[in-house]
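K.L.:
Compute the structure for the input listed below.
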Amino acid sequence: MPEGHVIHRLAGELTRTFGNAELEVTSPQGRFAAEAEIINGHHIAVSEAFGKHLFVEFDAEHPEHILYIHLGLIGTLQFEPAAETRGQIRLHLSDGEVAANLRGPQWCRLITETERTQAIGKLGADPIRDDADPEPIRMKVQRSGRSIGSLLMDQKLFAGVGNIYRAETLFRMGISPFTPGRDITTAQFRSIWADLVGLMKEGVVAGRIDTVRPEHTPEAMGREPRKDDHGGEVYTYRRTGQACFLCGTPIKEQVMEGRNLFWCPSCQP
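P.N.:
Presented below is the predicted three-dimensional model:
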C-alpha cells in the first residue's frame, strides 16, 4: 500500500498538471460513470492529501462534488497520454493531452463537505501536513500498552505512516519496535515525530523513500546500491539477514499484527 508521501505527491501533481483546465471526466470501466458525469467539464479547485487519503474538490455546483480516493493495496493513479485505455480504468481525468487514470482503488467516491470532515476526523496527525498537531497523539501513545511498532501503523494516530517509515524511523532513533507506548518518553516521541516529518517530506519531493544518512549511502560505504521494487536506500526494511550498516548484526524480521516488521536487535535493544 502506498505510504503517505505518495498520496501527497499525487495531490500536488494533479494541481500542477491540470491547473484550471476544464476536465473530461469519465469511467471507462463503468463503475463510476454516474459520479463522473457530475464532475465532468469542471476544474479542480483543491487537491490535497490527509495521510493515505486523497481529496479532490471540484467547482461543480452539486452537494457531492469532492472526489475521495483511497488506493488500498493495489490501486494506482497514473499520469499518461490522454488516449491511454490500458487496463480497467475506474476514473479518467483528462485535459485532452494528459490523463490521470485510476485503476484498482480500494474506493473511489463522490462525497460532500460534511462527509470529508467526518473522514478526516477519523485520522490521526499527518507528519507531512504543516497543520498537524502531534501533541494529542503523544498523549495517546504514552497511555497505551501497545508496542510502538503497532502504534506507528495505526492511521488513527499516525496518518500516512506505513511499514517502511515505521521500520526506518524506529531504527534511526534506536528504539525497539516492541517498546510499549507508555514507556516512550516525551523526548523519544518528539524525536520520532521530527524524523517522520523530515523523511516523509523528503519522500514527497524525491518520489521515493531514502532513509540512510550520508555516511551510509552506497557511495560512502563502497557498497552496491539497493535493488528492490520499492527503491530507495534503507537500513532495515526488507533487508532480513543482511548486515546492519552500523553494527553488522543481521537484520531480523517477524510478523507483527499481520505486517512484516524489520529491526536490528543490537541497535534497537
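
K.L.:
going forward, measure contacts between C-alpha atoms and count neighbours the same way
P.N.:
OK.

K.L.:
Tell me how far the closest residue to Glu257 other than its chain neighbours lies from Gly87.
P.N.:
In space, and not counting its chain neighbours, Glu257 is closest to Ser150: 7.4 Å by C-alpha to C-alpha, 6 or more residues apart in numbering. From Ser150 across to Gly87, the span is 36 Å (C-alpha to C-alpha, to the nearest Å).

K.L.:
between the two, which one's more packed in?
P.N.:
Each of Ser150 and Gly87 has its neighbours counted (other C-alpha atoms under 10 Å); Ser150 has more, 18 against 12.

K.L.:
Sequence B follows; please return its structure for comparison with A:
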Amino acid sequence: MVADGKGGTHAVSPPKYPPGRFLTPILGTAAETGLDRPSLGLDRLGFLEVAVSRSSQHRGFLEFESINAAGTEWIDAAGTGSIEAAAGPSRSARGPVGRGWLSLAPVPEGHTIHRLAARHAELFAGDKLHAASPQGRFAEGAARLSGTVLEGTEAYGKHLLHHYAGELTLHVHLGLYGKFTDGPAEPPEPVGQVRLRLASDRDWLDLRGPTACELLTPPEVAALRDRLGPDPLRADADPERAYARIARSPTPLAALLLDQSVVAGTGLIFVTEALFRAGLPPTMPGRQLTRTGWDALWGDLVGLMRLAVEQGRIDTVRDTHLPEAMGRPARVDRHGGEVYVYRRPGAPCHVCGTEVSRGELAGRNLYWCRTCQAG
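P.N.:
The predicted model follows:
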C-alpha cells in the first residue's frame, strides 16, 4: 500500500512491461539466461539498454524473444560502482531469456522505493525468512535476521525499511547502483556481489550494490525519519514542515526540492518537471515562493509521484501535449515516460517552442524553458 496524498492509501498493481526500450541488469551466466554474453560484449555484471519485442511478464520479470544490446553501462563485479561505456555496434541475441534473470531497473527516485516496499511485502510479509550474505559484507546482520518474521515494509523517500519481529529493522538505501532482483521457487547460485539474500519457501530476493544495508534499532529508525523531509507519497506527510524551510531560504528552489531533508523522495526528474508545470524557474530563491505557489507545487508532486508508482515510470506531460495529441514522435530514452524538459536540451518546448535550456546547479544538470518558466 502507498499513500494517496489525501490521508489514505491505495494498492499498487504489479508493473506491466510492454514492448519498448528499458534499462535492465544482466545477472546470469550464458547457460542461466540464454544470452551469449561474449558475443554481446557482456563479460561482467552490468546494465543493458534493451529493445524488447514480444515480451511477457511474470511476477515482475521478463521473458524476451529478442533483445538489442545498444549503449551498455557497467557496474564492476566488486559492486563498487565504477562505470565505463561499452563501445561497438549494436548486437542481438535470441532467447527466450530465463525468467527471473532480467528485471527492469528504473532510476531509484522515491516512487521506485515505494514500489519495492509493496513488492517485498507481497513476497514475504508474515513469513519467517532465511537470510544470508553471499558476499560476506552483511554476514553478521543476515545472521540476526535469519529465522525472524517480516512484519511489514515501509518506504520513506529513497529509504526502504523492512520491519521484523523483535524490533529489528533492515534499512536499505540503493544509492545510484543498488539493485534488487527476486524470483520464485529455489534461489539460484549467487551471481555477482550479493550483499543480502532473503528466501521463503516460495520466493527469493537478492540485493546488490546498495549504498546502505544495515540493521537499525527503534531509536535509530526514529532518527532517520526525523532527518528527512515530508515524503509526498506518505499519508503522514506534512508539507507545512517543508514550506517552513523553503519560505526562509535564499537557496535556489530546485536545490531545496532536491534536498532530502526538505522533501524526501524527489529526484531530478520530478523536481525538473514539477517546476516546469508550475512555471517556476529552477534558480528562483525559495523565499520568493508564495504559499499558494507551494500548495500547488506540493499537490502536483503528489499527483505525479502517485502516477509513477502506479505506472512504474515517470510521465509528466498533460494530455494536450502527448505525442498523439501533438503529432510528434514519442520520447525514446532509457528512463521512459513523456516529459517536458528533462534531458531535452536544445529541443523545442512542447508548449511554446522555445529551445529547452540546460545549466548546472550544485554539480547537477538542470533543464528548463526560459519562456514558460520566466517566473
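
K.L.:
re earlier: the residue nearest to Glu257 of the first structure: which element?
P.N.:
Using DSSP states H and E, Ser150 of the first structure maps to helix 148-151.

K.L.:
Count the residues that sit near the closest residue to Gly46 of the second structure other than its chain neighbours.
P.N.:
Distances taken as C-alpha to C-alpha, 6+ apart place Trp74 nearest to Gly46 of the second structure, at 4.1 Å, with adjacent residues excluded. Neighbour count for Trp74 of the second structure, taken as other C-alpha under 10 Å: 22.

K.L.:
now do Met1 of the first structure
P.N.:
Quick note: Met1 of the first structure (other C-alpha under 10 Å) scores 14 neighbours.

K.L.:
quick one: secondary structure of the closest residue to it other than its chain neighbours?
P.N.:
Residue nearest to Met1 of the first structure in three dimensions, not counting chain neighbours: Leu73, with 4.3 Å by C-alpha to C-alpha, 6+ apart. Taken by DSSP: H, G, I helix; E, B strand; the rest coil, the conformation at Leu73 of the first structure corresponds to coil.

K.L.:
ok, now the one 4 residues further on?
P.N.:
Under the three-state scheme (three-state DSSP), Leu77 of the first structure adopts strand.

K.L.:
To which residue of the second structure is it aligned?
P.N.:
Aligning on TM-score structural alignment places Leu77 of the first structure opposite Phe180 in the second structure.

K.L.:
in the first structure, what residues pair with stretch 259-267 of the second structure?
P.N.:
So stretch 259-267 of the second structure sits over residues 154-162 in the first structure, by TM-score structural alignment.

K.L.:
mind checking the end-to-end distance for the matching stretch?
P.N.:
The first-to-last residue distance of stretch 154-162 of the first structure comes to 9 Å (C-alpha to C-alpha).

K.L.:
That one: which residues count as buried?
P.N.:
Asp154, Gln155, Lys156, Leu157, Phe158, Ala159, Gly160, Val161, Gly162 (16 or more other C-alpha atoms under 10 Å).

K.L.:
Which stretches in the stretch 101-250 of the first structure count as helices?
P.N.:
Per DSSP state H, counting those that start in this stretch, the stretch 101-250 of the first structure has helices spanning 113-121, 135-142, 148-151, 163-173, 186-206, 218-221. These are given in chain order.

K.L.:
which one of these lies closest to Ile7 of the first structure?
P.N.:
helix 186-206 (8.5 Å; C-alpha to C-alpha).
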